[in-house]
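A.B. asks: Any chance you could fold what I've pasted below:
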Amino acid sequence: MDFNALADLDQLILQNLVPFGTRLLGAIVLWMLGGWVIKAVKALSRRGMSARGLDATLIEYLESTIGVTLRILLVIAVLSLFGIETASFAALIAAAGVAVGMAWSGLLANFAAGVFLILFRPIRVGDFISAAGITGTVNEIGIFASVIDQPDNVRTVVANNKLFSDNIINYSSNAYRRVDLTAQLAHGVDVHAAIAALKTRVAQIPNVVASPAPDVEILEFNAAGTKLVVRPYTHNKDYWQVYFDTNKVILAVGGESGWPIPAPHQVLRNSA
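C.D. replies: Reported below is the predicted structural model:
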């Protein structure tokens, strides 16, 4: 038996395998302990964000971001136990992050806009809005894009950055909104009687609010006669019902009062 070969083998095991095994065991312990710490940090961050009343969608994404970041740091720590140079590895990750960030700048901008939409709440699901060239009801506020259902039941997906960077008209924020219509009177119609009749009848339309009361006023004088503005107020959900019912009331009051059909009048004078 070659005792020298056995001694060399023992020396090889002591110099290489034992340290490697020790590092491997340490890496396993570090990975398990790090996983437990990451889970605890995520749980604590979720409780803290929930206590502050943050939106559930935002909490999910922030918790996921924290978990991924900590997991990357844990991988770097585990690699360092095996003597791998982690500084260059971290620099490579940073460079890759910059490159990906530049390539996906639009997506990141939409992500940031989605976070702001969730935090500041200029719009909510169910609101009727006009923004980014689209008018409709907000169906969903996503982290990258939002879904808006237009009045003709066409669903439109709008990038959050485009939505957040544009002027947002939210018709649902206030308790009521105004319906703007006009009524053209012919020459010879008693304007004051017409105003009184329209105010009374418009106020009786279902879902027209009592305060403020409907406005019926003179808008202008034109070749056909006097034009009135008819402006009832209603909740946004009843807007179109009040809009169409007001037109019907204008027609009905005109017919009951015997208003003639308005037409432009011209006066010709003979200078001879």
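A.B. asks: can we go C-alpha only for contacts and neighbour counts from here?
C.D. replies: OK.
A.B. asks: Is Pro122 in a helix, a strand, or coil?
C.D. replies: coil (DSSP: H, G, I helix; E, B strand; the rest coil).
A.B. asks: Identify the residue nearest the geometric centre of this protein.
C.D. replies: Centroid-nearest residue in the chain: Ile141, 4.5 Å away (criterion: C-alpha atoms, centre = their mean).
A.B. asks: what residues are up against that one?
C.D. replies: Contacts for Ile141 (C-alpha atoms under 8 Å, 6 or more residues apart in numbering) come out as Gly114, Leu117, Ile118, Arg124, Val125, Val147.
A.B. asks: Which of the helices or strands spans the third one?
C.D. replies: Take DSSP states H and E as the rule and Ile118 turns out to sit in helix 105-120.
A.B. asks: centre of the chain versus stretch 246-265, how much separation?
C.D. replies: Here stretch 246-265 is found 43 Å from its chain centre; the criterion is C-alpha atoms, centre = their mean, to the nearest Å.
A.B. asks: can you give me the helices for the stretch 151-272 of the chain?
C.D. replies: Ranges of helices within the stretch 151-272 of the chain are 160-165, 191-203, 239-257, based on DSSP state H, counting those that start in this stretch.
A.B. asks: Now show me the structure for the sequence below, then we'll compare the two:
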Amino acid sequence: MNTAKIGSWVDQAQPILVAFGLKALGAIVVFIVGRWLIGLVTRLVGAGMTRQEIDPTVQRYLVSFITVALNIILVVAILGYFGVETTSFAALVAGAGVAIGAAWSGLLGNFASGIFLLVLRPYLVGDYVTAGGVEGTVLEIGLFGSTINTPDNVRTIVGNAKIMGGDIKNYTAHPYRRVELVAQLAGSADVHKAIALLKESVSGVANISKDPAVDVEILEFNEFGPKLAVRPYCHTNHYWQVYFDTNKAIADTLGAAGFPVATRPVKVYPV
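C.D. replies: Next up is the predicted model:
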């Protein structure tokens, strides 16, 4: 009798299990095909925006947004295929969104700041900036953070909210920037001769802008003697090369001209 009951249950469950298995297999196929279609759509959208020469920053942002939206639609479609009421699911998602929003207010703040960065465009991909306390080249402006490659080749992701809440310096916005250097002279040095020699030698450093010309002026007087401000101008891409080569030019020029070494004056105390 027990064997008969078990056989009866198996006979009754078999169509249900087969139907569920077919639905599960169909859902897997839909998911795989859907993911493939999402990848195809995002690639086509990206290629279309590239042909239209849309800014890379806008491209990455829109592609990320489209990918997230299409994945949500795919999940809802699969749940509907299994007979889940999508309106109830939408209400559940809305309620969960409120709870998640309260818990992840920082992420939502980063998301909103990312939109402002996209609209206001204080910097673009490829610009050299200081943002959120990090200096380097912008690799990507994401939904929640910006990826910056620092001069020592460290990839750093900075939250967009932190960037929008602080100062942003964009060194690429203008065609040139000023390199700040100094040359310390001894008190007995011929200042006018030193200025003339430094202007001539520093002007020959590679990648220095001719307009504006190199500035060499007296910055201040200290206990060693006059201190000169040496300020060449160059593009951001050549900043550090100009910085180091100008320092070499200052040392070589003053040394070759025989300028005395600046030393601290000896204090004489009364006996």
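A.B. asks: Any idea what the TM-score is?
C.D. replies: The TM-score (TM-score structural alignment, normalised by the length of structure 2) is 0.70; 225 aligned residues with a C-alpha RMSD of 3.6 Å.
A.B. asks: Any chance of TSV for the helices of the stretch 151-272 of structure 1, columns mean neighbour count and distance to Ile28 of structure 1?
C.D. replies: Shown next, in TSV, are the helices of the stretch 151-272 of structure 1 (neighbours: other C-alpha atoms under 10 Å; distance: least, C-alpha to C-alpha, whole Å):
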stretch	mean neighbour count	distance to Ile28 of structure 1
helix 160-165	20	42
helix 191-203	17	77
helix 239-257	16	65
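A.B. asks: can you list these in TSV and add distance to Ser88 of structure 1?
C.D. replies: Formatted as TSV, the helices of the stretch 151-272 of structure 1 follow (distance: least, C-alpha to C-alpha, whole Å):
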stretch	distance to Ser88 of structure 1
helix 160-165	35
helix 191-203	75
helix 239-257	63
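A.B. asks: Out of the ones you listed, which is closest to Glu85 of structure 1?
C.D. replies: helix 160-165 (39.7 Å; C-alpha to C-alpha).
A.B. asks: which one of the helices of the stretch 151-272 of structure 1 lies closest to Phe221 of structure 1?
C.D. replies: Nearest to Phe221 of structure 1, of the helices of the stretch 151-272 of structure 1 and by C-alpha to C-alpha, is helix 191-203 at 11.3 Å.
A.B. asks: residue range for the closest one in structure 2?
C.D. replies: Counting by TM-score structural alignment, helix 191-203 of structure 1 lines up with residues 191-203 of structure 2.
A.B. asks: neighbouring contacts of that stretch?
C.D. replies: With contact meaning C-alpha under 8 Å, 6+ apart, stretch 191-203 of structure 2 is reached by 185, 210, 213-217, 226, 228, 232, 246, 249-250, 253-254.
A.B. asks: which residue packs closest to Tyr243 of structure 1, ignoring adjacent ones?
C.D. replies: Ranked by C-alpha to C-alpha, 6 or more residues apart in numbering and with sequence neighbours excluded, the top spatial neighbour of Tyr243 of structure 1 is Val179, at 6.3 Å.
A.B. asks: Verify the stated contact: the one you found with Tyr239.
C.D. replies: Yes: between Val179 of structure 1 and Tyr239 there is a contact under C-alpha atoms under 8 Å: 7.1 Å.
A.B. asks: Is Glu135 of structure 2 located within a strand, as I assumed?
C.D. replies: Yes: according to three-state DSSP, Glu135 of structure 2 belongs to a strand.
A.B. asks: ok, it touching Thr150?
C.D. replies: Yes: counting by C-alpha under 8 Å, Thr150 is a contact partner of Glu135 of structure 2 at 5.8 Å.
A.B. asks: The helix holding Ile118 of structure 1 vs structure 2, mean deviation?
C.D. replies: Here the mean offset of helix 105-120 of structure 1 against structure 2 after fitting is 1.9 Å, by mean C-alpha distance after the TM-score superposition for structure 1.
A.B. asks: cool, and stretch 194-201 of structure 1?
C.D. replies: Relative to structure 2, stretch 194-201 of structure 1 is 0.7 Å off (mean C-alpha distance after the TM-score superposition for structure 1).
A.B. asks: try stretch 246-253 of structure 1
C.D. replies: Taken over the aligned residues, the distance from stretch 246-253 of structure 1 to structure 2 averages 0.8 Å (mean C-alpha distance after the TM-score superposition for structure 1).
A.B. asks: residues of stretch 126-136 of structure 2 that come out buried?
C.D. replies: For stretch 126-136 of structure 2, burial by neighbour count (16 or more other C-alpha atoms under 10 Å) applies to Gly126, Asp127, Tyr128, Val129, Thr130, Ala131, Gly132, Val134, Glu135, Gly136.
A.B. asks: What range does that stretch cover in structure 1?
C.D. replies: Going by TM-score structural alignment, stretch 126-136 of structure 2 lines up with residues 126-136 of structure 1.
A.B. asks: what about the matching stretch, how long is it end to end?
C.D. replies: 9 Å (C-alpha to C-alpha, to the nearest Å).
A.B. asks: is it true that Leu107 of structure 2 touches Gly145?
C.D. replies: No: Leu107 of structure 2 is beyond contact range of Gly145, at 9.3 Å (criterion: C-alpha under 8 Å).
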